[in-house]
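Colleague: Below: sequence and its predicted model.
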Amino acid sequence: MADLNHPKRLAAIDGVATSRLPDPQLDALINGVAAVASTPIALVSIVRESVQFFRAYVGLFGDLSESRVTASCDSFCQFVVKGEAPFLVSDAAADARVPQALVARYGIRAYAGVPLMYQGQIIGSVCAIDVKPREFSELQIEAMRGLSGYIAQRLESLRLESLRLEGLQQGVDAAPPDLETTP
């Protein structure tokens, strides 16, 4: 079972661009997850020891769409990370494995999550959520795995872009104040 506090895992999470700004490519990918899973809700969840952060999502409502965080101990995504494998729940209200806080508060009934691998570490989950009990097919899970790989690639692109912009800003900050620019 994976340790949520493993230093390599935490370093990988720290390397991810965790900006709250929307990213059209991540949004398109997570919409693809919802489409292949036929669910109203899908998330890219980054799981730390105490909280999980939703980097991209479709279908969240209420306070979750504003805060984009929940306690990890209440999450289903923690089981994807800890188990290092897909985690499936067909009826959360009747499943003793899952915390009931989100079931009661948001009506979550079905869940399918696949690992989000980044820099060799499982940093979270790409998941599909339904408000009614249901099964997920192997084909849906395999499609979600494929999309998870593209999501990881996009997170890496965002990280590299952030580093590039940071480097440019450092160059601007280091320029002499009397440097004249020409139009």
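Modeller: Nice, thanks for sending it over.

Colleague: CA only for contacts and neighbour counts going forward, please
Modeller: Will do.

Colleague: for this protein, what spans make up the helices?
Modeller: 7-15, 24-37, 63-67, 77-83, 101-106, 138-174 (DSSP state H).

Colleague: next up, a second structure to put side by side with the first:
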Amino acid sequence: MKDIPAIDLKGDAHMHDGQLGDAERLKALARTGVMDGPGPGAHQRAARIAARLLDVPVSLVSFVDDTRQYFSAHVGLEGDVARESGSGLSHSLCQYVVKSQEPLIVTDAPKDPRVCNNGAVRDLGVVAYLGVPIRSPDGHVLGSFCVIDRKPRDWCEDDVEHMLDMAAMIESDIRLRETLEERDIILQEMSHRVRNLFTIINSMLRMERRTHDTADALAESMGARLKSLSDAHEMIVPVVNARRSTGTTTTLDALTRKLLAPHGAENETHITISGEHVPIGAKAAVYLTLALHELATNAAKYGGLSADGGRLSISWRQTDDDIVEVSWEETGFERKTNAEPRTGFGARLLSIAIEGQLAGQIKTQAGPDRFQRKLRIPLQRLQS
């Protein structure tokens, strides 16, 4: 049998605060939606096949957050743990697979000092256990695909290989589900943009009519604004096309200025844009455009672009560890009490675009007359 790395399961509390609670891993887990309800049929089929193929009474597709494990599929469970499709971490061996990011092989759990004190051994009759990691598309270990026997068992190399192959099938299902969700998000964004178009045009009209004395001058200026708006919208191309494209397509400065042009980006008393040269690749341009367009639309509806004295400042810098930090700050406006909160679809879109696709981070600060988003995105992902 191939050498399996030893797994240190000591110091559970320390490890719980580490890998299980890792913010990026938990975000990747949340994006799958697997903790929210019954899993897809593919997971249940994998559990049934594993139980038959390895001749075991119990098989689980288990996903682990920082407080519990949830079974998207299970075979052979009984009692509360079956009705609840999961348990707390006190009764979880799958958490150790997540912590170690390696397969866990247990021949005789009551005699194994690594796991003998776990509640699953004491209360649920787990004797032999074989679990392999289930990974997200970006490599985070989300849980364990495992089989359990009620008697001691020496797992063989074929057993491990079978489990790894079936775990890869579960990972493919997760990847497909995320791809389909991305497609739905893009379609929702297109609908969202059409609805917001009237709000944006109304905002531009309010700005323009204060600076022009004749209808002809207003029409000419508005025509230029609408052309800029059209140019910006053309930058959002279908994701499938972006995935076939390679190489740098634009820069962060050019992308930002084009997207903000309909809102008066050339007027530096209203909008300021500054930052060093950052090349943007084809795929990154799609998701960054979606994110910046969403921020600009919200600013025009509720924030710094919705008021006469409002201001928007966008700046960025590259850190020594090749992270691009983008600051989006709106000031000089009064938050409307009936304004829609900047959550829901827009927040979900930002999360998928920045955190999911660009492996970035988003931090938000809001006040009665100030709104700020801080984006941190790896330079390598921006150039993809």
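Modeller: Arrived safely, thanks for sending. Just so it is clear, the structure is predicted and the values come from calculations on it, not from any experiment.

Colleague: quick revisit: deepest of the helices of the first structure, which one?
Modeller: helix 77-83 (a mean of 24; mean count of other CA atoms under 10 Å).

Colleague: Sketch out the strands for the stretch 101-250 of the second structure, chain order is fine.
Modeller: Remark: strands assigned in the stretch 101-250 of the second structure by DSSP state E, counting those that start in this stretch are 104-106, 128-135, 141-149, 248-251.

Colleague: name the helices or strands packed onto the third one?
Modeller: It refers to strand 141-149 of the second structure. helix 23-32, strand 58-64, helix 94-100, strand 128-135, helix 157-209 (3 or more CA pairs under 8 Å, 6 or more residues apart in numbering; DSSP states H and E).

Colleague: just to revisit the earlier point, compare the helices of the first structure and report which one is nearest to residue 47 of the first structure.
Modeller: Closest to residue 47 of the first structure of those, according to CA to CA: helix 77-83, at 6.6 Å.

Colleague: thinking again about what came up before, quick one: closest of the helices of the first structure to residue 131 of the first structure.
Modeller: Judging those by CA to CA, what sits closest to residue 131 of the first structure is helix 101-106, at 8.2 Å.

Colleague: mean deviation of the closest one from the second structure?
Modeller: Taking mean CA distance after the TM-score superposition for the first structure, the mean distance separating helix 101-106 of the first structure from the aligned residues in the second structure is 1.7 Å.

Colleague: Contacts for that helix, please.
Modeller: Contacts of helix 101-106 of the first structure with the rest of the structure, by CA atoms under 8 Å, 6 or more residues apart in numbering, involve 74, 75, 92, 93, 108, 109.

Colleague: In the second structure, point out the residues matching that helix.
Modeller: Aligned by TM-score structural alignment, helix 101-106 of the first structure corresponds to residues 119-124 of the second structure.

Colleague: roughly how far is that stretch from the heart of the chain?
Modeller: 34 Å (CA atoms, centre = their mean, to the nearest Å).

Colleague: And stretch 81-99 of the first structure, by the same measure?
Modeller: The answer for stretch 81-99 of the first structure is 17 Å, by CA atoms, centre = their mean.

Colleague: measure that stretch end to end?
Modeller: With CA to CA, to the nearest Å as the measure, stretch 81-99 of the first structure spans 15 Å from end to end.

Colleague: same deal with stretch 85-97 of the second structure?
Modeller: Span of stretch 85-97 of the second structure from end to end, CA to CA: 19 Å.

Colleague: circling back to that earlier point, mind putting the contacts of helix 101-106 of the first structure in a markdown table, neighbour count and distance to residue 47 of the first structure included?
Modeller: Below are the contacts of helix 101-106 of the first structure laid out as a markdown table (neighbours: other CA atoms under 10 Å; distance: CA to CA, whole Å):
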| residue | neighbour count | distance to residue 47 of the first structure |
| --- | --- | --- |
| 74 | 17 | 11 |
| 75 | 21 | 9 |
| 92 | 25 | 20 |
| 93 | 18 | 23 |
| 108 | 20 | 18 |
| 109 | 21 | 20 |
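
Colleague: Return the closest of the residues you listed with respect to residue 40 of the first structure.
Modeller: Distances from residue 40 of the first structure to those, taken by CA to CA, are shortest for residue 108, at 10.9 Å.

Colleague: Quick check: the closest one touching residue 128?
Modeller: No - if you go by CA atoms under 8 Å, residue 108 of the first structure and residue 128 don't touch, sitting 10.6 Å apart.

Colleague: Residue 230 of the second structure: which of the helices and strands packed on strand 141-149 of the second structure is closest?
Modeller: It is, among those and with distance given as CA to CA, helix 157-209, at 10.5 Å.

Colleague: tilt between the closest one and strand 128-135?
Modeller: 30 degrees (axes from the mean of the first three to the mean of the last three CA atoms, to 10 degrees).

Colleague: So which elements touch helix 157-209 of the second structure?
Modeller: Under the contact definition 3+ CA pairs under 8 Å, 6+ apart, helix 157-209 of the second structure sits against helix 23-32, helix 41-53, strand 128-135, strand 141-149, helix 215-234, helix 282-302.
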